[in-house]
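1. Give me coordinates for this.
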Amino acid sequence: MFNVGAAAWRGDRTGQCVVRDAASSPGISFALIHAVPRAEMLQLVRSGATVVLDLHLPTDQPGIFLSCRIDLCFQDLSRLRRSFHQAANHRSSALAIAGMTLLLAVCGWIVGGTEGVHRALTGGAPRQDGSAIAHETIFRWFGARLLRPAEAPGLFSILVDVCRRARLSRLPDIYCLPAPSQMNAYALGGPEGAAIILTEGLLRGMTRDEIAGILAHEVAHIRNNDIWTMSWAAALHRSIEWTSLAGLALLRAQHGCMAVSPSLAALLRAAPSIAQLLCLALSRTRELDADATALELTGDWQALIAALRKLERHHAGFLVPSAAARDDGTMRLLRSHPATSERVGALLCLA
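-> Now for the predicted structure:
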């Protein structure tokens, strides 16, 4: 809030006094000026790589205005846009987790009141384990082979650069899955112990810059601890399934041959499906946030978009036109990943 008074400003008789607040922002300056045309009260001008916003605010002195100029470079605008995007994604993730937690609490209350709520919530969260994943486990699960830096120096050079930008304290292990006809990448674990699995087909079919974008996306999942978040969501979903089944059995036992409460029974039947939709929504949100973080880590939006489109062509078998690639609301709710057109649109906005 500003209390604009010309008497508080010291200047010569022409009122030309410039004040620059370097402590808060060197890109903001103030000046007392004479009357300006109404059409110039608010101006937004692009000057080279800078956007200049001019505001002219009336003061308590007739004909004297306070001119406020804000200089923003395109890099500042892009950083601000990414900050808003990240905040929106985090808010969406929090709402999805909160919705699942509330749903689990309601199911627990139906089963056992306050004690049922406590038991349901206690069993609904997994234990976080930051230890590294054993090589034998990765091979047993996926059949993937651990890569050494000497085998793929270029790949590890990209990984080191991306992890340095992401400020990871430990490099994730890289595994190659012998699947020449597949193009996929997976991230496992958290910041203290992670692994990235790349298929042989992806390593052969992507350019260096595209691989850098894919690695940055997986490193973003690791840095953002998305694997833990989705594990938490999966645990909540399982708890909701078991609790809703227990609640339905309890309602039938209590009512016997009498009609079961329709509203409670309907809620318990729908709870697992609602939880699944919230899990999918959370997954889509984390994917969009990983894309935004990957753009922050590489700065190469062209390579990221090229990699996404190449993956879409590979999995769909043909290039889907952008208009046809847009899902309606119902289909979008059933996706674990946003449509490629949505991801490309978000990257273009952030770029």
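2. Please count neighbours and contacts with C-alpha atoms only from this point.
-> Fine.
3. and stretch 181-192, which residues are buried?
-> Across stretch 181-192, burial judged by 16 or more other Cα atoms under 10 Å covers Gln182, Met183, Asn184, Ala185, Tyr186, Ala187, Leu188, Gly189, Gly190, Pro191, Glu192.
4. Other residues contacting that stretch?
-> Under the contact criterion Cα atoms under 8 Å, 6 or more residues apart in numbering, stretch 181-192 has outside partners 130-133, 168-170, 194-203, 205, 214, 218-219, 221-223, 225-228, 311, 314.
5. Stretch 341-351 now?
-> Against stretch 341-351 from outside (Cα under 8 Å, 6+ apart): 78, 81-82, 288, 291-292, 295, 301, 305, 308, 322, 325-326.
6. can you give me the helices for the stretch 251-351 of the chain?
-> 262-298, 301-316, 322-325, 329-333, 340-350 (DSSP state H, counting those that start in this stretch).
7. For these, give me a markdown table that also has mean neighbour count.
-> Formatted as a markdown table, the helices of the stretch 251-351 of the chain follow (neighbours: other Cα atoms under 10 Å):
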| stretch | mean neighbour count |
| --- | --- |
| helix 262-298 | 21 |
| helix 301-316 | 18 |
| helix 322-325 | 10 |
| helix 329-333 | 12 |
| helix 340-350 | 17 |
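8. Following up with a second sequence; could you model it the same way so I can compare the two?
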Amino acid sequence: MNYFRTAMLLAAMTALFMFVGFLIGGTGGMMIALLFAGAMNLFSYWNSDKMVLRMHHAQQVDERQAPELVGMVRTMAQRANMPMPKVYVINNPQPNAFATGRNPENAAVAATTGLLNTLSKEEVAGVMAHELAHIKNHDTLIMTITATIAGAVSMLANFAFFFGGSRDNNNPLGFVGAILMMILAPLAASLVQMAISRTREYSADKMGAQICGNPLWLASALNKIAGGAARIPNPDAEHNPATAHMFIINPLSGERMDNLFSTHPNTENRIAALRNMASEAGMTASGFASQQQASRPNTGPSVPPSNAPKGPWGGEQPKRPKGPWG
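-> Prediction:
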């Protein structure tokens, strides 16, 4: 059902884009708009992941720099039967994470230092599993396409304001219609984009819980991330709000309600769904607590130097120049 709903929303976004093009230039304008959207999507297909990672100053890490995190992602990727993505760390105190990439073979996951320093290993495993679910479901590509089309709709609507009111073109709405289109078309595109994002989050929560093996790990992580995101600002996200839908929890201030204008579902609703999933599987909160002590994901080999500085989870890491975790 989620895939069908996503397909319908994508069709609505494309139809809206072509409709705006038609109002500007008739059938010819509609075709030009379609070609323009195709060119933008092609550019985004090849470059969006690099652009997003650069916007948030993400630094790629390997097993020498972040052995536990990279080992954990590798374990989760093996469980999900998918290629190992690149792993990035963002030097930001707000706990959060996102995934990007055009397909599972060319993907990356990024976690903030705030997430690594705040969450337990089990909770980080739940978050990484959620992001891998986005990659496996091709959500990163879907969201890139919708963000690109939404931006193109806004550009066309602004174009219509300057040229759509002329008597010499094919716009049947005139100048007043051009003003309305400039206001309503971007709003409609944003609403569709947000609806797609929210649909994909629920699907990624469910698959992520299956990948990590315990829905309560992700539920606990969402609770902590939401609390941290509400208290700790994310300047890079505030400067690039178009990337907010990519994060596991909305990194922007002031958008916490589950309404049409939210890029993410209400966190409490997501947690409730995960707890119901755990309950159906016979897992309990006390069981989660005992699993935190007795059952930990395989995070790869540890690094044994005796005088090494402490890492983000309290483990020892090799001496090296100052890296993304400070």
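9. Work out the TM-score between the chains.
-> After superposition, the two chains reach a TM-score (TM-score structural alignment, normalised by the length of the second structure) of 0.68; 250 aligned residues with a Cα RMSD of 3.0 Å.
10. right, and Asp71 of the first structure touches Arg46 too?
-> No: here Asp71 of the first structure lies out of contact with Arg46, judged by Cα atoms under 8 Å, at a distance of 9.8 Å.
11. ok, so what distance separates Arg343 of the first structure from Ala105 of the first structure?
-> From Arg343 of the first structure across to Ala105 of the first structure, the span is 34 Å (Cα to Cα, to the nearest Å).
12. Break down the first structure into its strands, ranges please.
-> 18-20, 28-34, 42-47, 50-58, 64-73, 145-146, 173-177, 185-190, 193-199 (DSSP state E).
13. export these to JSON lines and tack on distance to Arg284 of the first structure?
-> Converted to JSON lines, the strands of the first structure look like this (distance: least, Cα to Cα, whole Å):
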{"stretch": "strand 18-20", "distance to Arg284 of the first structure": "44"}
{"stretch": "strand 28-34", "distance to Arg284 of the first structure": "38"}
{"stretch": "strand 42-47", "distance to Arg284 of the first structure": "35"}
{"stretch": "strand 50-58", "distance to Arg284 of the first structure": "33"}
{"stretch": "strand 64-73", "distance to Arg284 of the first structure": "31"}
{"stretch": "strand 145-146", "distance to Arg284 of the first structure": "29"}
{"stretch": "strand 173-177", "distance to Arg284 of the first structure": "24"}
{"stretch": "strand 185-190", "distance to Arg284 of the first structure": "15"}
{"stretch": "strand 193-199", "distance to Arg284 of the first structure": "20"}
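14. so which of those comes closest to Ala98 of the first structure?
-> With respect to Ala98 of the first structure, and counting by Cα to Cα, the nearest of the strands of the first structure is strand 185-190 at 21.9 Å.
15. Val219 of the first structure matches what in the second structure?
-> Using TM-score structural alignment, the partner of Val219 of the first structure in the second structure is Leu132.
16. Please disregard the earlier target; I meant Asn184 of the first structure.
-> Counting by TM-score structural alignment, the partner of Asn184 of the first structure is Asn96.
17. now do Asp173 of the first structure
-> So, by TM-score structural alignment, Asp173 of the first structure is matched to Lys86.
18. neighbours around its match, how many?
-> 20 (other Cα atoms under 10 Å).
19. just Leu102 of the first structure next, same as before
-> Leu102 of the first structure, neighbours per other Cα under 10 Å, totals 14.
20. Enumerate every residue touching the counterpart of it in the second structure.
-> Using TM-score structural alignment, the equivalent of Leu102 of the first structure in the second structure is Ala15. Going by Cα under 8 Å, 6+ apart, Ala15 of the second structure touches no other residue.
21. got the contact list for stretch 228-243 of the first structure?
-> With contact meaning Cα under 8 Å, 6+ apart, stretch 228-243 of the first structure is reached by 97, 100-101, 103-104, 107-108, 111, 120, 123-126, 128, 189-190, 271-272, 275-276, 279, 282-283.
22. coming back round to it: how much space separates the match of Val219 of the first structure from Lys86 of the second structure?
-> Leu132 of the second structure is 11 Å from Lys86 of the second structure, by Cα to Cα.
23. Quick check: neighbours shared by those two?
-> Contacts common to Leu132 of the second structure and Lys86, judged by Cα under 8 Å, 6+ apart, are Val109.
24. returning to what we had before: ok, the contacts of stretch 341-351 of the first structure vs His337 of the first structure, which is closest?
-> Among the contacts of stretch 341-351 of the first structure, and counting by Cα to Cα, the member closest to His337 of the first structure is Leu288, at 8.4 Å.
25. Next up, the contacts around the aligned residue in the second structure for the closest one.
-> Aligning on TM-score structural alignment places Leu288 of the first structure opposite Tyr202 in the second structure. Counting by Cα under 8 Å, 6+ apart, Tyr202 of the second structure touches Pro265, Arg270.
26. go with 7 Å
-> Residues near Tyr202 of the second structure by Cα atoms under 7 Å, 6 or more residues apart in numbering: Arg270.
27. ok, how many other residues are close to Pro153 of the first structure?
-> With other Cα under 10 Å as criterion, Pro153 of the first structure counts 11.
28. residue in the second structure matching it?
-> Under the alignment by TM-score structural alignment, Pro153 of the first structure pairs with Pro67 in the second structure.
29. quick one: that match and Val127 of the second structure, what's the gap?
-> Distance from Pro67 of the second structure to Val127 of the second structure, by Cα to Cα: 17 Å.
30. follow-up on the earlier one: tell me which of the strands of the first structure lies nearest to Ile158 of the first structure.
-> When the strands of the first structure are compared (using Cα to Cα), the closest one is strand 173-177, at 11.8 Å.
31. on contacts alone, who are the packing partners of the closest one?
-> Judged by 3 or more Cα pairs under 7 Å, 6 or more residues apart in numbering; DSSP states H and E, the packing partners of strand 173-177 of the first structure are strand 145-146, strand 193-199.
32. Please identify the deepest-packed of the ones you listed.
-> Mean neighbours per residue, mean count of other Cα atoms under 10 Å, is largest over those for strand 193-199, with a mean of 22.
33. which residues touch that strand?
-> 130-133, 172-179, 182-189, 222.
34. Find me the equivalent region of it in the second structure.
-> Matched against the second structure by TM-score structural alignment, strand 193-199 of the first structure falls on residues 106-112.
35. what's the mean deviation for the matching stretch versus the first structure?
-> Following superposition, stretch 106-112 of the second structure is found to deviate from the first structure by 1.5 Å on average (mean Cα distance after the TM-score superposition for the first structure).
36. so how far is that stretch from its chain's centroid?
-> 10 Å (Cα atoms, centre = their mean, to the nearest Å).
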